[in-house]
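A.B. asks: I'd like to go over a predicted model; first the sequence, then the structure.
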Amino acid sequence: MKIAVAGTGYVGLSIATLLAQHHEVMAVDIIEDKVNKINNRMSPIQDEYIEKYLKEKELNLTATLNAEDAYKDAVFVIIAAPTNYDSKKNFFDTSAVESVIKQVMEINPDAIMVIKSTIPVGYTQSIREKTGSKNIIFSPEFLRESKALYDNLYPSRIIVGT
């Protein structure tokens, strides 16, 4: 199965690494240095398990700057884009998530989009209504920095919903 992962921070890269053990995974990022490192099997983030898996495991993982290549045949698109929280305004900046959703809907509207980014309560329902897409679901992540792949390999809980 082809799976695309939008974003290669702790959340995205750990999920991409996990899934690339058994599926074709294309990780999309906007930072060329991160893409090059991943394609050279070097982790752009500090995570012992990701570093080890990239070096030692046989992974079907390719990183790219080209979102169209990643999304066009993907069955699932995992969205791990940043959502910066402004505590003074009590506001989540979900523009990166919305940008990915827009691109996926233009390139491959049948793909199931799984939001892993931190989003406000009610966001999934509102973005489903705003876009008219029933293919958007939410699965919160429970990861620790530098232990993200370990936490994905041995999850304490898995939650998926709309």
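C.D. replies: On my side now, so go ahead.
A.B. asks: From now on I want contacts and neighbour counts done on CA atoms only, so please keep to that.
C.D. replies: Fine.
A.B. asks: host element of V100?
C.D. replies: helix 95-107 (DSSP states H and E).
A.B. asks: Now that helix: buried residues?
C.D. replies: A96, V97, V100, I101, V104, M105, I107 (16 or more other C-alpha atoms under 10 Å).
A.B. asks: tell me what that helix is packed against?
C.D. replies: Helices and strands touching helix 95-107, by 3 or more C-alpha pairs under 8 Å, 6 or more residues apart in numbering; DSSP states H and E, are helix 67-71, strand 76-79.
A.B. asks: how about these in TSV, adding mean neighbour count and distance to I136?
C.D. replies: Below are those laid out as TSV (neighbours: other C-alpha atoms under 10 Å; distance: least, C-alpha to C-alpha, whole Å):
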stretch	mean neighbour count	distance to I136
helix 67-71	20	14
strand 76-79	25	10
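A.B. asks: measure K57 to A111 for me?
C.D. replies: The gap separating K57 from A111 is 28 Å, by C-alpha to C-alpha, to the nearest Å.
A.B. asks: ok, and here's another one to check against it:
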Amino acid sequence: MKVAVAGIGYVGMSNAVLLAQNHKVMAVDISEERVALVNARKSPIVDAELEEFLAHKELNLTATTDAAAAYKDADFVIVATPTNYDAQTNYFDTSSVEQVILKVLEGNDTATIVVKSTIPVGFINRIRDEFDTD
């Protein structure tokens, strides 16, 4: 099984490392620095367990900034991008999640998309309608 993980912060890295123990995983991020760290088997975030796994475990994990290439052959795409909450407007900024979903659908309409980002109630139903997909 091939898995792409969009976003290599705490949620994305945890999922990527967990799944890379048994599956081919490609992590995607907009930060070239974070991608380089993952490819050098170093954690882009401070987390003792991630650092240990990256340094010493056998993982089928690579990272890239080329989202289209990562999503192209993926069976699953995990979206773990930031959705900052604005308390004044009472609004989650889901634009990064929506951008990932659009990019996945453009290049791979058979991948199952799993959203791990914090999203408002009703978001998935809205996205299904907006992009005409399950």
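C.D. replies: Arrived safely. No experiment lies behind these values; they were computed from the predicted model shown.
A.B. asks: Mean deviation, the helix holding V100 of the first structure versus the second structure?
C.D. replies: Superposed on the second structure, helix 95-107 of the first structure shows a mean distance of 0.3 Å to its aligned residues (mean C-alpha distance after the TM-score superposition for the first structure).
A.B. asks: That helix aligns to what range in the second structure?
C.D. replies: Under the alignment (TM-score structural alignment), helix 95-107 of the first structure falls on residues 95-107 in the second structure.
A.B. asks: what does that stretch contact?
C.D. replies: Outside stretch 95-107 of the second structure, the residues that touch it by C-alpha atoms under 8 Å, 6 or more residues apart in numbering are 6, 67-68, 71-72, 77, 79-83, 111, 113, 115, 117, 127, 131.
A.B. asks: can you pull the contacts of I136 of the first structure?
C.D. replies: The contact partners of I136 of the first structure, taken as C-alpha under 8 Å, 6+ apart, are I112, M113, V114, I115, T124, R128, T162.
A.B. asks: Between K57 and A111 of the first structure, which is the more surrounded one?
C.D. replies: More crowded of K57 of the first structure and A111, by other C-alpha atoms under 10 Å: A111, with 21 against 13.
A.B. asks: mind checking how far that one is from V35 of the first structure?
C.D. replies: 23 Å.
A.B. asks: swap in L19 of the first structure?
C.D. replies: From L19 of the first structure over to V35 of the first structure (counting by C-alpha to C-alpha), the distance is 17 Å.
A.B. asks: what do you get for V114 of the first structure?
C.D. replies: In terms of C-alpha to C-alpha, V114 of the first structure sits 21 Å off from V35 of the first structure.
A.B. asks: which ones are touching the counterpart of N66 of the first structure in the second structure?
C.D. replies: Under the alignment (TM-score structural alignment), N66 of the first structure pairs with D66 in the second structure. Neighbouring residues of D66 of the second structure by C-alpha under 8 Å, 6+ apart: V28.
A.B. asks: for A4 of the second structure, same thing?
C.D. replies: V25, M26, A27, V28, A70, Y71, A74, F76, V77, I78.
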